[in-house]
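Colleague: okay, here's the prediction I keep looking at, along with the sequence it came from:
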Amino acid sequence: MRDSLLSLALLAALSSVSAHAAEPAAPAASPAGELQALQCGQVFDARSGKLTGPQTLLVRQGKIERVGAAEADLAGATRVDLSGHTCMPGWTDLHVHLGSQSSPQSYSEGFRLDEVDFAFRAVGYANKTLMAGFTSVRDLGGEVSPHLRDAINQGLVDGPRIWAAGKSIATTGGHADPTNGYNDALSHLIGPPGPTEGVINSIEDARQAVRQRYKEGSDVIKITATGGVLSYARSGDAPQFTVEEVKAIVDTAKDYGYRVAAHAHGEEGMKRAVLGGVTSIEHGTYMSDDVMKLMKQHGTWYVPTIYAGRFVADKAKIDGYFPEVVRPKAQRIGAMIQETAGKAYKNGVKIAFGTDMGVGPHGDNAREFIYMVEAGIPASVALQAATIRAAEVLGVDDQGVIEAGKRADIVAVPGNPLEDIAQVMKVDFVMRDGKIYRSPGR
């Protein structure tokens, strides 16, 4: 019944939310086989991190057919003038939550709204994310996202390509325990959540929780290896899994071809997650030199989510925005992430791009690039983090670069973002799988 309602909501949203979106309307999809020629003033080479000068990109049937085409190759092609722009591979945000967006009402909405309400909202959030230049996302926690993914894949709504985690896996009382903050009467009525609800307390539970995510159609596994900032609980950094539990999750995930992302703020929780074999550490606030060394030894990726840290630290200054149990965590932890990201880069930790958007407003994802540069990360490295490095985290090789045979996911901004990273906030061309969703003047 729940799945049917979500599907109906997403179908209805095609004619409701999309029709009233504030973003520019998308041009009609190109007919199958039509040749498109994108005439770029500059092209960002994600492998080298450099600009390669003016290039014409030929696109056909959702793929890049040729890079650097000559005039003779353009016969019959539909031309798109991007001569004043830098063309880049479509960006990937490795940490979003498309089913929600932070507000002072967030903590009560779960009791007042139905899943269909969140599904309707998610359609709008997905559209904003795509129009901001993000052609792919990894949604790390939210029961709406697998259904939204399917609707996008079927062409029912517009949005980025989604790798969906579904329900995050937690321990009892952990950051993703859905019953945190419930009173005794409600807790007794509902009963303690278990692996089906993504809450574990043993190795066997861990295996069952992963298998349940497989049953529900997840693409990736998310665990909450430590406490969190916004959960209704005191600790934002205490470890919440044993190494053995993490390893059981990772090993079971491998059976289904899944990679595992670990939300983690505290040092001990990060160590256990890395030793357990996770693919990436998200947030990493209290990342020590020892943790960085361990991550380099194990090849673990770091997804900083600076945006979320700055956002919650700022909102913690506003009376009533967060519950009082959350407010001190937001003040203390949020402000530290940007400094940690800069330190991790200098120490050689592998960094990929993620915002934790849904904490902040969807569509503002590109501001993370600016915050990364402010942290001391070169603009070229920041752009690589959202292109080729993000593809490596996902384990795919058909996107993240502008090369013949790859997906035609292309975003363009005016000017030179390597000289002025603020240009990333001026996206006016977006193509995903060869379809133009945004173009200059529209």
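Modeller: The structure has been received and is ready for your questions.
Colleague: from here on, just use CA atoms for contacts and neighbour counts.
Modeller: OK.
Colleague: now do the strands in the stretch 201-350 of the chain.
Modeller: With strands called from DSSP state E, counting those that start in this stretch, the stretch 201-350 of the chain shows them at 221-224, 260-264, 280-283, 301-303.
Colleague: spell out the secondary structure type for residue 418.
Modeller: coil (DSSP: H, G, I helix; E, B strand; the rest coil).
Colleague: and it, how far is that from residue 379?
Modeller: Computed as Cα to Cα, to the nearest Å, the residue 418 to residue 379 distance reads 5 Å.
Colleague: ok so, going back, with distance to residue 324 and mean neighbour count added, can I get the strands of the stretch 201-350 of the chain in JSON lines?
Modeller: Shown next, in JSON lines, are the strands of the stretch 201-350 of the chain (distance: least, Cα to Cα, whole Å; neighbours: other Cα atoms under 10 Å):
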{"stretch": "strand 221-224", "distance to residue 324": "22", "mean neighbour count": "28"}
{"stretch": "strand 260-264", "distance to residue 324": "22", "mean neighbour count": "29"}
{"stretch": "strand 280-283", "distance to residue 324": "22", "mean neighbour count": "28"}
{"stretch": "strand 301-303", "distance to residue 324": "28", "mean neighbour count": "26"}
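Colleague: adding distance to residue 424, write these out as TSV.
Modeller: Listed next are the strands of the stretch 201-350 of the chain as TSV, based on distance: least, Cα to Cα, whole Å:
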stretch	distance to residue 424
strand 221-224	28
strand 260-264	26
strand 280-283	22
strand 301-303	19
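Colleague: tell me which of those lies nearest to residue 50.
Modeller: When those are compared by Cα to Cα, strand 301-303 sits nearest residue 50, at 22.3 Å.
Colleague: so which of the strands of the stretch 201-350 of the chain gets nearest residue 91?
Modeller: Short answer: strand 301-303, nearest of the strands of the stretch 201-350 of the chain by Cα to Cα, at 14.4 Å.
Colleague: please compare the first structure with the one that follows:
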Amino acid sequence: MKRLLLTATAAALLQAAPASAEKVVVTADRMLDVRTGKIVDYPAVFIGDVGRITAVADARTVRWGSEVRHIALPGRTLVPGLIDMHVHLEGSSKVKGYRALEYTDSFDIVMGVPNAKRLLEAGFTSVRSAGSGSYTDVAIRQAVDLGEMEGPRITAATNPIGATGGHCDSNTNRPSLARTNKGVADGPDEVRKKVRELRKLGAQLIKVCATGGVFSRNTEPGAQQMTFEELKMAADEAHMLGMKVAAHAHGTDGIKAAIRAGIDTIEHASFLDDEAIRMAKERGTWLSMDIYNTDWTLSEGAKAGVLEENLAKERVVGGRQRESFRRSVQLGARHVFGTDVGVYPAGLGARQFAVMVRFGMTPLQAIQAATVNAAQALGRPGDVGAIEVGRFGDMVAVSGDPLADITVLEQPAAVIKGGRLVTSEAPSKG
């Protein structure tokens, strides 16, 4: 077991290989300390040749030589690179429902390339892929790590595990078109085997579908679809292998079963009651609640081909989820930032920050959900999530104070990954 845990840790570090082999200093007018909420004036963030931060100093009192590349961001505020804990890399938000039948089989895979680039340019330097068919997220991660394409640091779940006919299966009414998704597993023994298989083929995270969903056909979001024994097997087996587990769970019973089973994060968590919130707090379970995408789905979904039966479910689930979010914040539950990007365009994930604030979070709490909290939930608290010595030099520069106006995160002025300037409105200095 110890050897496997070490292997998983080593794999995570290799996956986060630096994008830059030069020494860099980044300066700006301000920097947000996401732990304390304090604004630091005139930061100078030094990043070494392995892409990690070596020092954080006062730009007014330190000097650097010509061998250090200077990325100057005057008038900007630095925040850590953002982390989205629930994205889908493949496919297009313009192609949903039966419209997908108009596109070739490899279309979804190809769309992963621009989607990854858009996520990074939007300030999300790390993401967790919460499910992907055909191991697309593994392929994208490998291409990013090789430097063959632009994208964030990716933690891949590959095929989500679910019940036959459940949210993570492929459901039609025509026997001649019937197929079973690769993650389907019924009973604890099948779940155990599936966890091992997914890890063997590149998964770094296990996702299970504990309940029905909004966008699946012939499933009810509130209905539990995996038993406690199946969920516990997934959690126990994944943890033994050094992996985290995320559970798609809208309904109250499925949420509680997943928490009791030891699942690390509950995705969506739409129908919470006070007991479920208390259980999550007591067991240290994180909630990942995608409370923006209701706006997009109800305004744009029909144009993309989302079926009326799915829109009808969203009208019920979306409002209930937001009230659950508000109550969970009031009661002090632990939250991470997860958007379900893929349902809507990859570059728009930061729109969720304003919705989180509208439904009860302070701006600092919303930012912490996408930085230090997410890093902890990922199991990578020493790598990402803060601008601190030892962590990767991942930063986003914004215009203005995000604690005063959270919407400034929607339009990054610059994005830096591993000390490399990905995109910027301002020129860097050589």
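Modeller: Received, thanks. Computed from a prediction, not measured in an experiment: that's the story for all the values here.
Colleague: closest to residue 92 of structure 1 out of the strands of the stretch 201-350 of structure 1?
Modeller: strand 301-303 (11.9 Å).
Colleague: on average, how far is that closest one from the matching bit in structure 2?
Modeller: With mean Cα distance after the TM-score superposition for structure 1, strand 301-303 of structure 1 departs from structure 2 by a mean of 0.4 Å once superposed.
Colleague: where in structure 2 does that strand fall?
Modeller: Mapping strand 301-303 of structure 1 onto structure 2 (TM-score structural alignment) gives residues 286-288.
Colleague: show residues contacting that stretch.
Modeller: With Cα atoms under 8 Å, 6 or more residues apart in numbering as the test, stretch 286-288 of structure 2 has contacts from 85-86, 264-269, 280, 333-338, 377.
Colleague: about what we covered before: tell me which of the strands of the stretch 201-350 of structure 1 lies nearest to residue 410 of structure 1.
Modeller: Short answer: strand 301-303, nearest of the strands of the stretch 201-350 of structure 1 by Cα to Cα, at 22.3 Å.
Colleague: mind checking how far stretch 51-64 of structure 2 is from the chain centre?
Modeller: 30 Å (Cα atoms, centre = their mean, to the nearest Å).
Colleague: same deal with stretch 155-167 of structure 2?
Modeller: With Cα atoms, centre = their mean, you get 16 Å for stretch 155-167 of structure 2.
Colleague: which residues in structure 1 does that stretch align to?
Modeller: The alignment of stretch 155-167 of structure 2 onto structure 1 (TM-score structural alignment) covers residues 163-175.
Colleague: secondary structure element for residue 72 of structure 2?
Modeller: Residue 72 of structure 2 is part of strand 69-80 when elements are defined by DSSP states H and E.
Colleague: have a look at how far, on average, that strand is from structure 1.
Modeller: Its match in structure 1 and strand 69-80 of structure 2 itself, once the structures are fitted together, sit a mean 1.5 Å apart by mean Cα distance after the TM-score superposition for structure 1.
Colleague: from residue 61 of structure 1, how far off is the residue lying farthest from the centre of structure 1?
Modeller: Computed with Cα atoms, centre = their mean, the residue of structure 1 farthest from its C-alpha average is residue 72, at 40.0 Å. Applying Cα to Cα, the value for residue 72 of structure 1 to residue 61 of structure 1 is 20 Å.
Colleague: still on that earlier bit, after the strand holding residue 72 of structure 2 comes which helix or strand?
Modeller: Following the chain from strand 69-80 of structure 2 toward its C-terminal end, the next helix or strand by DSSP H and E is strand 82-87.
Colleague: read off where that following strand ends up in structure 1.
Modeller: Counting by TM-score structural alignment, strand 82-87 of structure 2 pairs with residues 91-96 of structure 1.
Colleague: which residues does the residue nearest the centre of structure 2 contact?
Modeller: For structure 2, residue 85 is the residue whose C-alpha lies nearest the centre (Cα atoms, centre = their mean; 1.9 Å). Taking Cα under 8 Å, 6+ apart, we find residue 85 of structure 2 in contact with 127-130, 288, 336-339, 370, 374.
Colleague: which of these sit farthest apart?
Modeller: Within those, 130 and 370 form the most distant pair, 15.6 Å apart (Cα to Cα).
Colleague: still on that earlier bit, in strands only, show me the contacts of residue 85 of structure 2.
Modeller: Cross-referencing the contacts of residue 85 of structure 2 against strands under DSSP state E gives 127-129, 288, 336.
Colleague: number of residues surrounding the equivalent of residue 145 of structure 2 over in structure 1?
Modeller: The alignment partner of residue 145 of structure 2 in structure 1, by TM-score structural alignment, is residue 153. Using other Cα atoms under 10 Å, residue 153 of structure 1 has 15 neighbouring residues.
Colleague: got it, and the one 5 residues further on?
Modeller: Burial of residue 158 of structure 1 is recorded as 23 neighbouring residues (other Cα under 10 Å).
Colleague: before we move on, what about residue 397 of structure 1?
Modeller: By the criterion of other Cα under 10 Å, residue 397 of structure 1 has 12 neighbours.
Colleague: quick one: the residue nearest to it when sequence neighbours are not counted from residue 148 of structure 1, how far?
Modeller: Nearest-residue entry for residue 397 of structure 1: residue 391, 6.5 Å, with adjacent residues in sequence omitted and distances by Cα to Cα, 6 or more residues apart in numbering. Look at residue 391 of structure 1 and residue 148 of structure 1: by Cα to Cα, they are 21 Å apart.
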